[in-house]
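Novice: pasting the structure only:
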């Protein structure tokens, strides 16, 4: 959050000053640690925002917005050209970007405002989105909630319309984005679990659906029992904290096929579920393991 410039006039109370104070209050930033809380696919929203380079999913407007703006197709994208928040196509389609340069402390509010700004923009026009949208609708207020129908992409060509004469800046952004993309595969063994290959290593990353404290205790219990890996030649690398959820990460042999990790992850998910259901407090070994895990976590924000 940027610093506000102080007024050069102090000690003066007038109507215009009160108006400015009211305006500043309206756009005050507020940090929301779990912006996707309450959504059916909360872990997938987190994964698409923080872990997945190129993917998309259709979204459904609420009946009220359809009545007001028409049934315009809306697509959620991991990122859009030049990390813009939203674009409108000449045929009325809308795309909303999860990963963007400018954002407030409430990602859900940012995305809802980007969608509303796109709906108010003429098809094919440039969408203007405020950096700090202030109070207003959030994702559950503008979308029909439900599971995300995610499509993975090897590149960002899904930005472009076949045969359309795209902006040269968009094409340049596409080339840069494709050059930086890393292979990523969505796994079916657990929701919001993804295999990826980054540099000289491969990884499995899984956004856990459970409360952070419960998930941490569960991972600690498994660590103390020596059951935190995905099998031979794998290593528990640590975990991210992302939007109120934990994301354990495993280092894998680089060249093993992504599908070869479906069974090991499914087995781990069963061990995780059993440990999560254990009502006993952590023993001494579990508490020591917990301290070790806390030292190997990184917060994504």
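Specialist: Now that the structure is in, tell me what you want to look at. Everything numeric here is computed off the predicted structure, so don't read it as measured data.

Novice: From here on, just use CA atoms for contacts and neighbour counts.
Specialist: Fine.

Novice: end-to-end on stretch 73-84?
Specialist: With CA to CA, to the nearest Å as the measure, stretch 73-84 spans 18 Å from end to end.

Novice: buried stuff in that stretch?
Specialist: Within stretch 73-84, the residues that count as buried by 16 or more other CA atoms under 10 Å are 74-81, 83-84.

Novice: what about versus this one:
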């Protein structure tokens, strides 16, 4: 009679269904934490999680870029309705990572790189913005509790592309008060962490950056992930994804429901050299997205490689 196995049979781990996020996978909100410790936590915000919070806004892709990968940038935020006469500036990051600030002039600065974990960044930003607009004196404004069923950013701003200015640092924090000693330390620290970044003018939401050891192009794209991966795979097989000599599409990351392909570039490339190749690639991509043919075996292999080639955001 054979001996019994001393290895106990472990219960099978429940797998996730298609499109479901596993507990140990990164949370789709972009916080960098595992899903089970973020929107998948018991009593957390998973019930109100919005996968694509800025959908419908003309600058959806740029909003994702400014929130996730651009160090320092600003843009006037045109409001509609009762607050249309108020001056609001959208900022990637504010001193002390403040959600919003009311300036001495009454202008409101709204910070994008703030994680509230209430499930819908668009509603979070709208709640902070309304609180800042209602505040009668200068100071910092933030959220201390979930915003509830209030308006979203789409309800408060005009439907037009943002006029984005990318900065070399955060000196705009003190542009109207250069002797502001209270933020001097934070300013020096923040400036020391800024990598040179440029927004391309020939295509939307594409940002060149120099991280010292290499250069990258990170391009937030609005197309649905499946068709976009198919198109990128087709272009990869034909070599049409090579923007400049020795450049390489190395992978992509996902944030706020959108896919961001990332290219490695040779040192010394610079942003200007990418303008024409990026425009050409955008045209090729649009043509390829219209294809209804099945992927070849080589294209399927390329697609699988791209889909599993994740890169870090910063």
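Specialist: Sure thing, it's come through. It should be emphasised that the depicted structure is a prediction, and the values quoted were computed from it without experimental measurement.

Novice: Quantify their similarity with the TM-score.
Specialist: Comparing the chains after superposition, counting by TM-score structural alignment, normalised by the length of structure 1, produces a TM-score of 0.85; 275 aligned residues with a CA RMSD of 2.1 Å.

Novice: that older thread, distance to residue 64 of structure 1 and secondary structure added to the buried residues of stretch 73-84 of structure 1, as TSV?
Specialist: Shown next, in TSV, are the buried residues of stretch 73-84 of structure 1 (distance: CA to CA, whole Å; DSSP: H, G, I helix; E, B strand; the rest coil):
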residue	distance to residue 64 of structure 1	secondary structure
74	15	strand
75	18	strand
76	19	strand
77	23	strand
78	26	strand
79	27	strand
80	26	coil
81	29	helix
83	29	helix
84	26	coil
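
Novice: Can I get these in JSON lines including distance to residue 238 of structure 1?
Specialist: What follows is the buried residues of stretch 73-84 of structure 1, written out as JSON lines (distance: CA to CA, whole Å):
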{"residue": "74", "distance to residue 238 of structure 1": "36"}
{"residue": "75", "distance to residue 238 of structure 1": "32"}
{"residue": "76", "distance to residue 238 of structure 1": "29"}
{"residue": "77", "distance to residue 238 of structure 1": "27"}
{"residue": "78", "distance to residue 238 of structure 1": "24"}
{"residue": "79", "distance to residue 238 of structure 1": "26"}
{"residue": "80", "distance to residue 238 of structure 1": "29"}
{"residue": "81", "distance to residue 238 of structure 1": "31"}
{"residue": "83", "distance to residue 238 of structure 1": "28"}
{"residue": "84", "distance to residue 238 of structure 1": "31"}
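
Novice: for stretch 213-227 of structure 2, which positions count as buried?
Specialist: Applying a neighbour-count criterion of 16+ other CA under 10 Å, the buried positions in stretch 213-227 of structure 2 are 215-221, 225.

Novice: Among the residues you listed, name the ones in helices.
Specialist: Where those overlap with helices, as defined by DSSP state H, the overlap consists of residue 225.

Novice: returning to what we had before: closest to residue 192 of structure 1 out of the buried residues of stretch 73-84 of structure 1?
Specialist: Nearest to residue 192 of structure 1 among those, counting by CA to CA, is residue 78 at 14.1 Å.

Novice: That closest one and residue 297 of structure 1: what is the separation?
Specialist: When distances are taken as CA to CA, residue 78 of structure 1 and residue 297 of structure 1 turn out to be 24 Å apart.

Novice: still on that earlier bit, can you tell me which of the buried residues of stretch 73-84 of structure 1 lies nearest to residue 283 of structure 1?
Specialist: Once CA to CA is applied, the member of the buried residues of stretch 73-84 of structure 1 that ends up nearest residue 283 of structure 1 is residue 78, at 41.1 Å.

Novice: leaving aside the residues next to it on the chain, what's closest to the counterpart of that closest one in structure 2?
Specialist: Mapped onto structure 2 by TM-score structural alignment, residue 78 of structure 1 lines up with residue 92. On the basis of CA to CA, 6 or more residues apart in numbering, the spatially nearest residue to residue 92 of structure 2 that is not a chain neighbour turns out to be residue 112, at 5.0 Å.

Novice: burial of that neighbour, as a residue count?
Specialist: Neighbours of residue 112 of structure 2 under the rule other CA atoms under 10 Å: 24.

Novice: Report the contact partners of the most centrally placed residue in structure 1.
Specialist: Centroid check for structure 1 by CA atoms, centre = their mean gives residue 49 as the closest residue, at 2.3 Å. Counting by CA atoms under 8 Å, 6 or more residues apart in numbering, residue 49 of structure 1 makes contact with 78, 98-99.

Novice: counterpart of residue 106 of structure 1 in structure 2?
Specialist: Counting by TM-score structural alignment, the partner of residue 106 of structure 1 is residue 120.

Novice: Other residues contacting the strand or helix carrying residue 128 of structure 2?
Specialist: Secondary-structure assignment from DSSP states H and E places residue 128 of structure 2 in helix 121-134. For helix 121-134 of structure 2, the surrounding residues in contact (CA under 8 Å, 6+ apart) are 53-54, 83, 86, 99-102, 108, 110, 112, 115-116, 118, 141-143, 146-147, 150-154, 156.

Novice: Assess the claim that the match of residue 78 of structure 1 and residue 113 are in contact.
Specialist: Yes - using CA atoms under 8 Å, residue 92 of structure 2 is in contact with residue 113, at 5.6 Å.

Novice: How about the secondary structure of the residue mapped onto residue 299 of structure 2 from structure 1?
Specialist: Taking TM-score structural alignment for the superposition, residue 299 of structure 2 sits opposite residue 286 in structure 1. Remark: residue 286 of structure 1 carries the secondary structure label helix [criterion: DSSP: H, G, I helix; E, B strand; the rest coil].
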